[in-house]
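> here is the input, now give the coordinates:
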Amino acid sequence: MSPFMLRRVLLAGAFACLPITGAMLAAPANAQFGGVVYDPTNYASNVLQAARALQQINNQITQIQQQASSLVNEARNLESLPASTLTTLRGQVESTRALLGQAQRIAYNVQSIQGAFSDRYKGAALQGDHARMIANADARWQDSVGAFEDALSVQAGVVANIGGTRSSIDTLVGASQSASGALQAAQAGNQLLALQSQQLADLTAALAAQGRSQALDAARGAAIEAEARERFRRFRTGN
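So this is what the prediction gives:
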């Protein structure tokens, strides 16, 4: 058998061992075009490898796009809220504190209260001579009038803060609704909580001022009653 015939027999045996595909049926085992040998098996393998490489490239592109989106979202989450009302809130709190600090005659201080009550509201202050009784009664009246005036001033300051509070609420609600990330939403929420704390502080201050005025007026009434009893005792005994 010639070498050429032997080669054809071997090729025929090799193809007999392979599965039959559409490509094999459509083309001969090999063909020669212009001196170039065309092997359909190698061609199919190369096409499959190219398809797999293209799929890997597409997968990598998808992963890169997902990573880019994740980075954009992280950047938004780290973006700070442009709107801030903390300066306004601090100003309102300081204004209320200043009004409380302007308390007349008896300050919001334990020692001041104890000293005033010892001097004008109890004990020896209610049992002195006629001139001292009159002086103490006048001092207590001034305490009550000053306390009521202080309460009205604090309440007026709290009412004045309502306008700024409303503006802050509008700003923060708008900022929270348009927040582009978790940090902005959290900062808007924190500022709303700070605003709520400021409102509670104003309410506490107003209640404290009102309670102070009522307490001093009640103490004045008790002192008047005690003095009346002392005067009646002196009238009855002639002392």
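> only C-alpha atoms for contact and neighbour calcs from this point on.
Will do.
> count of neighbours near residue 182?
Residues near residue 182, counting by other C-alpha atoms under 10 Å, number 17.
> nearest residue to it in space, ignoring adjacent ones along the chain?
residue 77 (4.7 Å; C-alpha to C-alpha, 6 or more residues apart in numbering).
> what's the distance between the one you found and residue 71?
Look at residue 77 and residue 71: by C-alpha to C-alpha, to the nearest Å, they are 10 Å apart.
> also residue 46?
For residue 46, the distance to residue 71 - C-alpha to C-alpha - is 37 Å.
> now the strands for this structure?
31-33, 36-38 (DSSP state E).
> turn these into TSV, columns for mean neighbour count and distance to residue 131.
Listed next are the strands of the chain as TSV, based on neighbours: other C-alpha atoms under 10 Å; distance: least, C-alpha to C-alpha, whole Å:
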stretch	mean neighbour count	distance to residue 131
strand 31-33	10	136
strand 36-38	11	132
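> which of residue 77 and residue 71 has more neighbours?
residue 77 (17 against 12).
> now that one: how far from residue 65?
Taking C-alpha to C-alpha, one finds residue 77 at 18 Å from residue 65.
> and residue 52, by the same measure?
20 Å.
> just residue 6 next, same as before
56 Å.
> swap in residue 56?
Distance from residue 56 to residue 65, by C-alpha to C-alpha: 14 Å.
> equivalent analysis for residue 92, please.
For residue 92, the distance to residue 65 - C-alpha to C-alpha - is 48 Å.
> before we move on, what about residue 15?
Residue 15 is 45 Å from residue 65, where distance means C-alpha to C-alpha.
> ok, longest helix in this protein?
helix 182-237 (DSSP state H).
> who are the packing partners of that helix?
Helix 182-237 sits against helix 40-77, helix 86-101, helix 130-177, with contacts defined as 3 or more C-alpha pairs under 8 Å, 6 or more residues apart in numbering; DSSP states H and E.
> Proceed likewise with the subsequent sequence, for comparison:
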Amino acid sequence: MSARKNPHRPRGPRSVVALLLALALVAAVLYGADHLLRARAESHLASELRQALPEVSDDLQVQIDGALFLPQLITGRVGSAQVSASEIQIDAFSAHDTHVYLRGIHLREPYRVEHLQVDALAPAQTLQALLAAAGVPDGVRIDLEGTDLTARSQLLGVPLAAVLVPEARGRSIAITVGTIELGGTRIEAADLPDAMTGWLSDLEVELSDLPEPLLLDHLEVRPGGVALRVTGTDVAIEDL
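Alright, predicted model coming up:
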């Protein structure tokens, strides 16, 4: 009478190796699918952004964050992504070195982003043009000198130079006056009568073309340009 086989007998080395190989194969397939689906999602998001921002440069790239994409795809929500482009048009700003940070991206139409942040550098000529359009009197020249935005003119034949301080105010840029140099003498703007500086302190640049969900919340003059930050919450990509 032959002995009965033990159904709970430990698997042999070959069975363990075969199981490990099968698991490795499944993992490789899943990883490859994850990589492929991530790349397709990045390409699709880039296409949507190019349609929403027709004046963006051709080198726009999207990178979806996270070790795995499949779990995000299943939930229909990407935790975060980064977008870069060498040039982008934001209202009247032709901005360079643009980096966009997206959080909470919904993958179903309408494609919405829970939070968006744009960091970019606008050339000095852009801000100069905006100031000119805001009502700078004829004969006033706006120059960028290091980190100072300076308005130059003459007052009763005496050279006048006023340092302008732009401030981000959501949907506009307010201009205040810092120090003033009159005939080689430096004077605080507060020490001069409003009649002499009112035409400068009343300047305000309206950002009328900035999409409603977005706000300009930071602006800093730097050598060669103006660093700006635009943010928005619950933004539909098609509204950009």
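> so what number do they get for TM-score?
For these two chains in superposition, a TM-score of 0.27 is obtained (TM-score structural alignment, normalised by the length of the first structure); 104 aligned residues with a C-alpha RMSD of 5.4 Å.
> residues contacting the most centrally placed residue in the second structure?
Centroid-nearest residue in the second structure: residue 118, 1.2 Å away (criterion: C-alpha atoms, centre = their mean). For residue 118 of the second structure, the contact set (C-alpha atoms under 8 Å, 6 or more residues apart in numbering) comprises 98, 99, 100, 101, 229, 230, 231.
> what strand or helix carries the second one?
Which is residue 99 of the second structure. If you go by DSSP states H and E, residue 99 of the second structure is part of strand 93-106.
> and the angle from the following helix or strand past that strand to strand 93-106?
Sequence-wise, the next helix or strand downstream of strand 93-106 of the second structure (DSSP H and E) is strand 112-123. Interaxial angle, strand 112-123 of the second structure versus strand 93-106 (axes from the mean of the first three to the mean of the last three C-alpha atoms, to 10 degrees): 160 degrees.
> how far does strand 112-123 of the second structure sit from its chain's centre?
2 Å (C-alpha atoms, centre = their mean, to the nearest Å).
> I'd like the next helix or strand past that strand.
Assigned by DSSP H and E, the successor of strand 112-123 of the second structure is helix 124-133.
> show me what that next one is packed up against.
Using 3+ C-alpha pairs under 8 Å, 6+ apart, helix 124-133 of the second structure sits against strand 93-106, strand 141-145, strand 204-206, strand 225-236.
> okay, now the closest residue to residue 24 of the first structure other than its chain neighbours: neighbour count?
Using C-alpha to C-alpha, 6+ apart and skipping residues adjacent in sequence, the residue nearest residue 24 of the first structure is residue 40, 7.1 Å away. Applying other C-alpha under 10 Å, we find 17 other residues in the vicinity of residue 40 of the first structure.
> I'd say residue 40 of the first structure and residue 23 touch.
Yes. Using C-alpha atoms under 8 Å, residue 40 of the first structure makes contact with residue 23 at a distance of 7.1 Å.
> pretty sure residue 61 of the second structure sits against residue 85.
Yes. Assessed by C-alpha under 8 Å, residue 61 of the second structure is found in contact with residue 85 at 6.6 Å.
> who has more neighbours out of residue 92 and residue 65 of the first structure?
Higher neighbour count among residue 92 of the first structure and residue 65: residue 92, with 23 against 12, using other C-alpha under 10 Å.
> the more buried one contacts residue 161, doesn't it?
Yes. The criterion here is C-alpha under 8 Å, and residue 92 of the first structure meets it with residue 161 at 6.3 Å.
> who touches both of these two?
With C-alpha under 8 Å, 6+ apart, residue 92 of the first structure and residue 161 have no common neighbours.
> the lengthiest helix in the second structure: what's the following helix or strand?
Ordering each helix of the second structure by length in residues (DSSP H) puts helix 13-52 first. The first helix or strand that comes after helix 13-52 of the second structure along the chain, using DSSP H and E, is strand 61-64.
> and after that following strand, which helix or strand comes next?
helix 70-75.
> mind listing what's buried in that next one?
70, 72, 73 (16 or more other C-alpha atoms under 10 Å).
> could you do stretch 221-239 of the first structure as well?
Those would be 223, 224, 226, 227, 231, for stretch 221-239 of the first structure by 16+ other C-alpha under 10 Å.
> now swap in stretch 138-147 of the first structure and tell me
Going by 16+ other C-alpha under 10 Å, stretch 138-147 of the first structure has these buried residues: 139, 140, 141, 143, 144, 145, 146, 147.
> follow-up on the earlier one: closest one to residue 112 of the first structure among the strands of the first structure?
In terms of C-alpha to C-alpha, the element of the strands of the first structure nearest to residue 112 of the first structure is strand 36-38, at 109.5 Å.
> brilliant, that's me finished.
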